[in-house]
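Trainee: no FASTA, just this:
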């Protein structure tokens, strides 16, 4: 009778529990931790070069558009001058008489202040004398001037009569490089060193004065108004890089577009179609919104970089600044604040580290992509919430650091994993099945250290097989015929070893060395028994294969042979052996020597195509499945102590 040839195969998809332990950091893994500071430094350098400024502004604008619109400010009314108003008047500039009538009607309701956002440096007849009288009789009327000349517009003087009384505000606006207005001026200082308040600040201070609030300057040079602290803009706040910070600038916290303010047309006011208390105790701004007058500007509400939407009239921008000042002082409405450069640096480093951690965890693939998307979305949501609370924290630099670090660490890991896979596959690829090779790869952290597979002790079963009378056959056959004949034998035997989940350790001449139970240690008695049974079953199958080959060779007129097999179960040491130029995985130990001695023991002993001798430990594992015969306690060559030897009854 023969040993059962069918052995239950292992599950190669089941990884050892220890695979899920935290991986100890080797040098290459540790060097991956340098990625966050390196990426952070690169991002900071790119940001400082101004490359990210436009994208930072675009993120600011998007946050502004996504923010829920606030309710109208009931303290401000805007009297608009649109195309129908100009047609009704019949000319532009509007005659002084019309402006005088308009201001007079508004003043009758006793507003706190009236801001006339229309240039009047020169008379526009008819009615100039009437307007001069209004200048004298309406003490809360504020005129405008343009203090700073730019590439398209020169300075424009205010009405002299209002200038003498100190009732003038500047309507200069600060445009960013993309043509949008995100900053407002509280004051500026022209060449004559006389500070000029902006129109919005002038009107707001008049309103706050009625509530007993006057400005004070803090120790660090900022302005305190009631509950509001107005932090002076510096050239590198938020997403800005080396911006012009001239004058007293603040980041504009828009209340909203024109729809967020109560408006009425000039014609409706002149023709008495306004509520009788519309202007009472309020700030009134008068200004053009007609497209033909081109007093329109791009703001964060004007769409994206590639799709520009409606522009905002200058008078509405001044209304926003006025509302911002009053709301901060009386209501505690948040002003935009920014982090220090140190905090921004730390923030970028943190997100670079998060990207590195996610890239380390999920590597390349859909998991990595999903983690980057979720992480980027979480960051955006966090900063949107912060924006609602008045904090402008740059989005683009941490997003770039987060994404770059994730991709960099994933690529870095993929590179050293490729190197490790190459090493593992070089050592095992020729000797094991693809399934075992993949299992070895999955458990590589338990095997690989310092660029090689370290030696480790384990219980395994070793098989040695050799042809009987090969030397005589080699003498009688031509070299090419011998090589072809031997390759047929070796290919058949190697395939059988792999089919039984063993590894081919060596092919030396006509000898085959195979090992069962390596390189992943077998820890349970059931697994060790499976390895021994697999080895004996493999030997039986090798004998059956040799019978088939002999039949084929006999028909082809080639020599026929028999084989000897020695099998030993016991402790072995496995690992990579060799030099940096050539390295192989091998198995060493007393059990290897026993298996080799069993194969070569008494070459005249035994008959049949395949003689199989096993040691005591193998016999203990397979005796319940195989018929064995006790040969005796034998002194094997090179050993001082005898061992019990058994033969597998294999017809």
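Mentor: In hand now; what should we look at? Since the structure is predicted, the reported quantities are computational estimates derived from the model, not experimental observations. Numbers count the residues shown, from 1 in each chain.
Trainee: only C-alpha atoms for contact and neighbour calcs from this point on.
Mentor: Will do.
Trainee: for the stretch 551-651 of the chain, which segments are assigned as strands?
Mentor: In the stretch 551-651 of the chain, the strands defined using DSSP state E, counting those that start in this stretch lie at 562-578, 583-588, 610-615, 628-634, 643-648.
Trainee: also the stretch 101-250 of the chain?
Mentor: In order along the chain, the stretch 101-250 of the chain carries the following strands (DSSP E, counting those that start in this stretch): 113-116, 141-145, 168-170, 183-188, 196-197, 216-217, 223-225, 228-230, 248-251.
Trainee: one more structure, for comparison:
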């Protein structure tokens, strides 16, 4: 296939594959795969150490077994007082307190009124059911949006309600911990929040990773920078007893449930690789809280996605590159290897951008690379099969496997328009003819005669292919074998090897006749005339599509035929075979220094040139 056609093919594949994947991505059909990739990248890059600024105080199954459920107000108030006294910057209570629990309500309400304390509430659900925090307390909602596949990847920071703006528990705690306002807006766009100096844009439907989810409210992506367990956990019973309180100084604290009997757990990206079946809600709040603290302090930049135009360009370039690999890399094995290695580097390279707070279209780009390669590979493979079929049609079974493979390897130089190029060659021609075939045919049954001829010609064809010769044609009761075609011999060493191979082939054919004659019983014995000649010839295909044949023609072939007929003038040996003869042209190519004994000579068709003949039946 010409280079310009290959580039047209690459362009067509790029447009078809690239635009299809861009459209599928815009419609959200690739979202599940992109979310799985986000989970994989998040897990791989997560820090194995717990977060630094947030500590969990956990109420376990053992605590509930001793205290009962819900946690008594008196216990909860004492835990909060101990944490504040220990120097905690802020305390989030991730336990609903809409109804009293045992004694100590007044004490609990008093401590909940501390500005450093935030207690959770629940936003109204689709039925209008909500859970309020105690009246007069500072509250933040605990709702965590769940994606269609049941995984929590989004954090809801604020919503507009009938009573005004409601803030989430992590946002309230992060603002208190850092001493910065929670509702600072961007001067250029009052609809966008600023946490410290960081512009934190909300998720927009149809962008980033999410195209099939409800992005109502002010949502951001949870980044999960730390592996499970996300935060350092301290048992609530120990805090209640006043043990180890020094570790809370300067920390933001979340009090939550880690009991399997109380459903407050979710699936997160971290669960896909760790084997843990869920992540407790308090841990998710801790992860969001640390993320927001880092935003406020300028230690982390919010995740952003590449704009649509640049993402589309990356997808198109990936499809183009994958197609180029299949179209331009020679050899199927090499192309597959390059495609695999390139796909790995593409995935890793684009995935690494997540570490720099940038979400690249990794999955669509990898799919574009893969399908670009596969489409190109399929088309090139089909084109190659057609070329192979054309070669098989032209050469049929006239070549050895080795010569056929070499023609295929050199097809770029040998083929044009799916068929061999016409060119001048320097060849050694061997023409072998069955002795007395016409007379024998008149005395045998037609089927028996054809089987008798075919037996010898088949064997002679095998011998020719074994010696690297090209069976140009079967001449009724003979065979024309050419050395130096269709792959041209261009050096003197190659031309000499062709002549030597022709001589060895002629002698092997003579030996094959003797072997076959031994096996004959009631059929005539074979006789053979073999002529060799070397010189220039023309090689190319003749015929129309479906019946093309590769031919070698010219004076060299004509002289070989003249020599074969001239051999009839020589006496046959005991087996009925006449001597193998070659022209002086072939003899001098075999060994230019040797003084060849001339058997005889005959005139060329031009009536001017004398063709000297060398007997070669037993030459070494």
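Mentor: Nice, I can see it. Because the structure is a prediction, the values reported are computed rather than measured.
Trainee: quick one on the thing from earlier: can you put the strands of the stretch 101-250 of the first structure in JSON lines and add mean neighbour count?
Mentor: Putting those into JSON lines (neighbours: other C-alpha atoms under 10 Å) gives the following:
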{"stretch": "strand 113-116", "mean neighbour count": "26"}
{"stretch": "strand 141-145", "mean neighbour count": "25"}
{"stretch": "strand 168-170", "mean neighbour count": "27"}
{"stretch": "strand 183-188", "mean neighbour count": "23"}
{"stretch": "strand 196-197", "mean neighbour count": "21"}
{"stretch": "strand 216-217", "mean neighbour count": "12"}
{"stretch": "strand 223-225", "mean neighbour count": "19"}
{"stretch": "strand 228-230", "mean neighbour count": "22"}
{"stretch": "strand 248-251", "mean neighbour count": "21"}
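Trainee: end to end, how far does stretch 433-446 of the second structure reach?
Mentor: By C-alpha to C-alpha, to the nearest Å, the extent of stretch 433-446 of the second structure from end to end equals 19 Å.
Trainee: measure the aligned residue in the first structure for residue 256 of the second structure to residue 156 of the first structure for me?
Mentor: Taking TM-score structural alignment, the alignment pairs residue 256 of the second structure with residue 287 from the first structure. From residue 287 of the first structure across to residue 156 of the first structure, the span is 16 Å (C-alpha to C-alpha).
Trainee: these two: which is more packed in?
Mentor: Ranked by neighbour count (other C-alpha atoms under 10 Å), residue 287 of the first structure and residue 156 place residue 287 first, with 24 against 16.
Trainee: test my guess that the more buried one contacts residue 77.
Mentor: No - in this structure residue 287 of the first structure lies outside contact range of residue 77 using C-alpha atoms under 8 Å: 11.1 Å.
Trainee: in which helix or strand would I find residue 296 of the second structure?
Mentor: Using DSSP states H and E, residue 296 of the second structure maps to helix 281-297.
Trainee: mean deviation, that helix versus the first structure?
Mentor: The superposed helix 281-297 of the second structure is, by mean C-alpha distance after the TM-score superposition for the first structure, a mean 1.8 Å from where its aligned residues fall in the first structure.
Trainee: ok, back up a step: of the strands of the stretch 101-250 of the first structure, which is nearest residue 300 of the first structure?
Mentor: Taking C-alpha to C-alpha as the criterion, residue 300 of the first structure comes closest to strand 183-188 out of the strands of the stretch 101-250 of the first structure, the separation being 10.7 Å.
Trainee: can you check which part of the second structure that closest one sits on?
Mentor: When the second structure is aligned by TM-score structural alignment, the counterpart of strand 183-188 of the first structure is residues 154-159.
Trainee: mean deviation, the matching stretch versus the first structure?
Mentor: On superposition with the first structure, the mean distance recorded for stretch 154-159 of the second structure (mean C-alpha distance after the TM-score superposition for the first structure) is 1.3 Å.
Trainee: now the strands for the stretch 351-500 of the second structure?
Mentor: With DSSP E, counting those that start in this stretch as the criterion, the stretch 351-500 of the second structure has strands spanning 358-359, 415-416, 419-420, 423-434, 470-474, 478-483.
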